[in-house]
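In: No sequence on hand, only this structure:
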């Protein structure tokens, strides 16, 4: 009896499990689930479209498309389609189109999931002659060097689309007797950074200056460091200098000025009666003035003396330069200094350029400059207005007239010793400003104390704490391509008659050391480089501070594309087969009737 009772319980359990399995199967195969899943998917895609138009494509990707719940909905839809097709078992010929259509949709969704999980979308840029083998992705990353802990680490943190404030531990450093934690406390997707200075116990001097009139109003920092000593501002130049400027003097005597890589020399011109005249500059280096033309003009390619009515007064000199046993003959004109020697139109094997300086035609360059000069008793200003000089002691908050364009200046802050500081100015989350970057507020905490600071993307921060030196860079995660791309040449094509870029082209050399291959390719906007699953597109270019240009490439790899294409083809074939089967069945039914 006991054995029979046990068998009954097992049978009941199997029956119950079978009922549950059938109920679950019927639920996933139901039309109601299909309608609900598709409705939810349409709502999510609509929300994604709104977010993208309101903020950006990255915001839509982070908040909608790359979310676990969208992945879950896609998985439920795949199960619904699979169970719906399986519910027709055993399949007949009339079900082939239906099954293929469902199979195609399942394959397309599988491709979408593969794209979501494994796609690569990044950038790389390089100048001519440089190489690149790393792609910069969108995932944020901190590169941290902790000197006291003898550790370099890449610290990833969650990518966000909107402002965030909280406390999230992203790294911990530990060694014998020491411990430190790194926290993320704030995130801004769009900020502008403003370099500044704060008072310190030691360091270079610095001053914050306001310069304004009825049309302009600017506030800038100057400091006694190479990158912050001079600031051009259109009508004037602000400068931190070690000494006061001296007034420029108008030349009083005609001379020939020689320039080369070795220096600048002035050769005074004598009276006509003292020609030829020889002037020695150094051993084996001298200049011989052969002839002077007080009123020179050229007729039939011959230099002549005189002043025809149609010609302007134009002194000229013919001279020879002898250096290291070599002699060159040159002609220079006072009124036309670029003809023929000064700009290289007459090649000089000795490497000289010459200018005829005549006091009648020399005009001192117009110059407006506001100079700050540290002295033992404080900081002084000097206003240079063409050939006029004015100076005084700097007093914080005192307005001073500059004499140019009704401009005034005022010292907002005067710091005898200063340390560099960076201010973060938040912008709206949807601000399209090209200068905007992301920024994070971080906090380092240890038993000896804590320190908070802001770090903008692309910038570096160094902190000296009791636990030692911490250096951090806010960047993006990088992915190895597996091969190297070298930029040989970059070209920009412009629309005719304009300076508007029309197209970009890059000649590159691809080197794959693992496969031992190398080849050349021209990448343009519609002709990408396709290699080892990567598509490298010409995305644009950027102007570098040193005047060079960097070619910018968009790099993509999508393992889901073959599945999407295959699934779409199967789905279309299945739909056509469904229509054909239905039409064929209808004709047969009419024939039977």
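Out: Cool, got the structure. The shown structure was predicted, so the numbers you read here are calculated from the model rather than taken from an experiment.
In: drop to CA atoms for contacts and neighbour counts, all remaining ones
Out: Fine.
In: Residue 502: what's it in contact with?
Out: In this structure, residue 502 makes contact with 492-495, judged by Cα atoms under 8 Å, 6 or more residues apart in numbering.
In: Tell me the helix or strand right after the helix or strand containing residue 50.
Out: In this structure, residue 50 sits in helix 31-54 according to DSSP states H and E. Following the chain from helix 31-54 toward its C-terminal end, the next helix or strand by DSSP H and E is helix 57-60.
In: Could you give me the buried positions within the helix ranked longest in the chain?
Out: The helix that spans the most residues within the chain, counting by DSSP state H, is helix 561-592. With burial defined by 16 or more other Cα atoms under 10 Å, the residues of helix 561-592 counted as buried are 561, 563-564, 567-572, 574-575, 577-578, 581.
In: Adding distance to residue 218 as columns, could you present the residues you listed in CSV?
Out: Listed next are these as CSV, based on distance: Cα to Cα, whole Å:
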residue, distance to residue 218
561, 53
563, 57
564, 55
567, 60
568, 59
569, 62
570, 65
571, 63
572, 64
574, 68
575, 67
577, 72
578, 72
581, 77
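In: Buried residues in the helix or strand where residue 287 lies, which are they?
Out: Here residue 287 is covered by strand 285-293, with elements defined by DSSP H and E. By neighbour count on 16+ other Cα under 10 Å, the buried set for strand 285-293 is 286-293.
In: dropping in the other structure now:
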């Protein structure tokens, strides 16, 4: 038995095993590099670095190094470099194991002037929430580096129902299509518009009053819009716009009302003229005061100047029951309406959300000193026809009336003309994921998606498959249970909060391209308080409570506060890896210096 153990020990300490393990490790690392370049860092982790067999190779390497060092015991002075080098390798491997087991690596997005303490990690979770009992179950998703199909996962969500996941896309792009609604009147109006001239040819789809689709787009010196009209009065006002050159009235912006899943865009100029019907809801709305530069003086909102600096508007909403809501909207601060809402009466307009959109800044659009041509298309109140109005830059009407399909209409803007290629009076949105196998562009944002179906054990039937996207929700009612399914990243709560005080972007000279970005943050920690804000830039991370925060990226959208994204890392094995690296370099240096020939000469054995 002792001989067998001795033979096994010598095998693990052998040079042949060392060569095999080192060649295998180098090959796997090369494969991992290729996989990462083709499928991304997460795929490389799932397919290579996070697998059991890669861990086995590293374990075998550690055993080989340890046995090789012990096989020379007792060590001689000239073997000092050999022992130190092998000790360095073992310390590096130990530090790597500690990092993999206890380390944290994720992202922390923080909205400007807001706080966050939840780090988004890499692992995906399939979350099932019961809305009635408020029970929540989080299950790990069977992630793969490439698209996978089959019986991937099964979860029993009720005594008679099983949710089965049959498809998983680790990276997906989404194609949005609008299809004719199966129920008349349910959905949103959609038109496909073709714009053509001697200089351009553009096809664009417009969706009226849908929060998920555009209602207008801009191209060159023109604006194109599509809306739904609700009565004959609106149709008359639409077909007879007041030219700006006749009134001299400046555009004051738009009020955006969201109610019962529909979106209403109402020009403030029209709201200042009196009560306006809010579609066919029975509610009415009007503007009582408009501000270009709103400030608070002696607890009163006043207009400081005529410069368009802080636009605001005061609204009154009269419900169909005759009760009033008073809103003060600020274009630069869309979250304020909730804070400034006042009520008169018991019955209010439930679910109404209001927002102000400031008038367009011509300088930003690159057409200083010029008005813009406008093409407006609208669906009639009875949903049976399309209407259009074309206005020139000075506001005069170039054409209007009923709009036929597949018929080119001249705009009067040089040789430009437009054609409505398709029209759906009521359409529903359909989103289908398209799997992305190889990554053509590392900057393209991909999200994961899975497809599931529900099997009824009592009847033996299976529901139609449905897609669940990362960050999205799907609701199902099963056996008197209201369940919510979601696909989200695993989260880790920090023992403190981070508040984003200010986000800064540095641009290349003469351009708007971001050259650098940085954040000033405040750490809210009662255990380990910090004085004042901390500056985090691309080359200046912040360290706190064992976590390191790096400035990773940002999200900036018009009309929304900026989001700064920090890469958060906690590496408890870092010091061991640094120490192992130092020992490795030191050992190699000693081996070159303290070789056997040197000691033979030193001891007088050789001359």
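Out: Looks like it came in fine. Given the structure is predicted, the values throughout are model-derived calculations rather than measurements.
In: on that earlier part again, the longest helix of the first structure packs against which elements?
Out: Using 3 or more Cα pairs under 8 Å, 6 or more residues apart in numbering; DSSP states H and E as the contact test, the elements touching helix 561-592 of the first structure are helix 96-118.
In: now for whichever helix or strand comes after the helix it packs on, which elements pack on it?
Out: Downstream of helix 96-118 of the first structure, the first helix or strand assigned by DSSP H and E is strand 120-127. Strand 120-127 of the first structure makes packing contacts with strand 131-146, strand 549-557 when contacts are defined by 3+ Cα pairs under 8 Å, 6+ apart.
In: between these, which one is nearest to residue 299 of the first structure?
Out: Relative to residue 299 of the first structure, the nearest member of these by Cα to Cα is strand 549-557, separated by 46.1 Å.
In: residue ranges of the helices in the stretch 451-600 of the second structure, please?
Out: 574-593, 596-603 (DSSP state H, counting those that start in this stretch).
In: which residues does the counterpart of residue 95 of the first structure in the second structure contact?
Out: When the second structure is aligned by TM-score structural alignment, the residue opposite residue 95 of the first structure is residue 79. Listed by Cα under 8 Å, 6+ apart, the contact partners of residue 79 of the second structure are 591, 594-595.
In: Read off where the strand holding residue 287 of the first structure ends up in the second structure.
Out: Residues of the second structure matching strand 285-293 of the first structure: none, counting by TM-score structural alignment.
In: Mind giving me the packing neighbours of the following helix or strand past that strand?
Out: Past strand 285-293 of the first structure, further along toward the C-terminus, the next helix or strand under DSSP H and E is strand 296-299. Strand 296-299 of the first structure makes packing contacts with strand 302-305 when contacts are defined by 3+ Cα pairs under 8 Å, 6+ apart.
In: Where in the second structure does the strand it packs on fall?
Out: Taking TM-score structural alignment as the measure, the second structure aligns no residues with strand 302-305 of the first structure.
In: any idea which helix or strand comes after that strand?
Out: With elements assigned by DSSP H and E, the helix or strand that comes after strand 302-305 of the first structure is strand 316-323.
In: Is residue 202 of the first structure in a helix, a strand, or coil?
Out: Local secondary structure at residue 202 of the first structure is given as coil here, using DSSP: H, G, I helix; E, B strand; the rest coil.
In: do you know how far it is from residue 233 of the first structure?
Out: Remark: distance between residue 202 of the first structure and residue 233 of the first structure (Cα to Cα, to the nearest Å) = 29 Å.
In: same thing with residue 8 of the first structure?
Out: Between residue 8 of the first structure and residue 233 of the first structure the distance is 95 Å, computed by Cα to Cα.
In: what's the answer for residue 256 of the first structure, then?
Out: 34 Å.
In: Show me which of the two is the more surrounded one.
Out: Comparing residue 256 of the first structure with residue 233 by other Cα atoms under 10 Å, the one with more neighbours is residue 256, at 22 against 12.
In: For the corresponding residue of the first structure for residue 42 of the second structure, which residues are in contact?
Out: For residue 42 of the second structure, the equivalent position in the first structure is taken to be residue 58, counting by TM-score structural alignment. With contact taken as Cα under 8 Å, 6+ apart, residue 58 of the first structure is in contact with 52, 161.
In: closest to residue 484 of the first structure among the contacts of residue 502 of the first structure?
Out: Once Cα to Cα is applied, the member of the contacts of residue 502 of the first structure that ends up nearest residue 484 of the first structure is residue 492, at 23.1 Å.
In: how far away is that closest one from residue 552 of the first structure?
Out: Applying Cα to Cα, one obtains 12 Å for the distance of residue 492 of the first structure from residue 552 of the first structure.
In: Same question for residue 543 of the first structure.
Out: Following Cα to Cα, the distance that separates residue 543 of the first structure from residue 552 of the first structure is 11 Å.
In: between these two, who's got more neighbours?
Out: Neighbours were counted for residue 543 of the first structure and for residue 552 using other Cα under 10 Å; residue 552 has more, 19 against 10.
In: Next, the buried residues of the helix or strand harbouring residue 270 of the second structure.
Out: Element membership of residue 270 of the second structure [criterion: DSSP H and E] is helix 268-271. When neighbours are counted by 16+ other Cα under 10 Å, the buried residues of helix 268-271 of the second structure are found to be 268-269, 271.
In: Stretch 231-246 of the first structure too?
Out: Counting neighbours by 16+ other Cα under 10 Å, one finds that the buried residues in stretch 231-246 of the first structure are 231, 236, 238-241, 244.
In: Between those, which sits nearest residue 299 of the first structure?
Out: Using Cα to Cα, those come closest to residue 299 of the first structure at residue 236, 44.4 Å.
In: could you give the angle of the top strand by length along the second structure to strand 563-570?
Out: The longest strand of the second structure (DSSP state E) is strand 481-507. Our comparison of strand 481-507 of the second structure with strand 563-570, counting by axes from the mean of the first three to the mean of the last three Cα atoms, to 10 degrees, yields an angle of 100 degrees.
In: Give me the mean deviation of strand 481-507 of the second structure from the first structure.
Out: In this overlay with the first structure, the average offset of strand 481-507 of the second structure from its partner residues is 2.0 Å by mean Cα distance after the TM-score superposition for the first structure.
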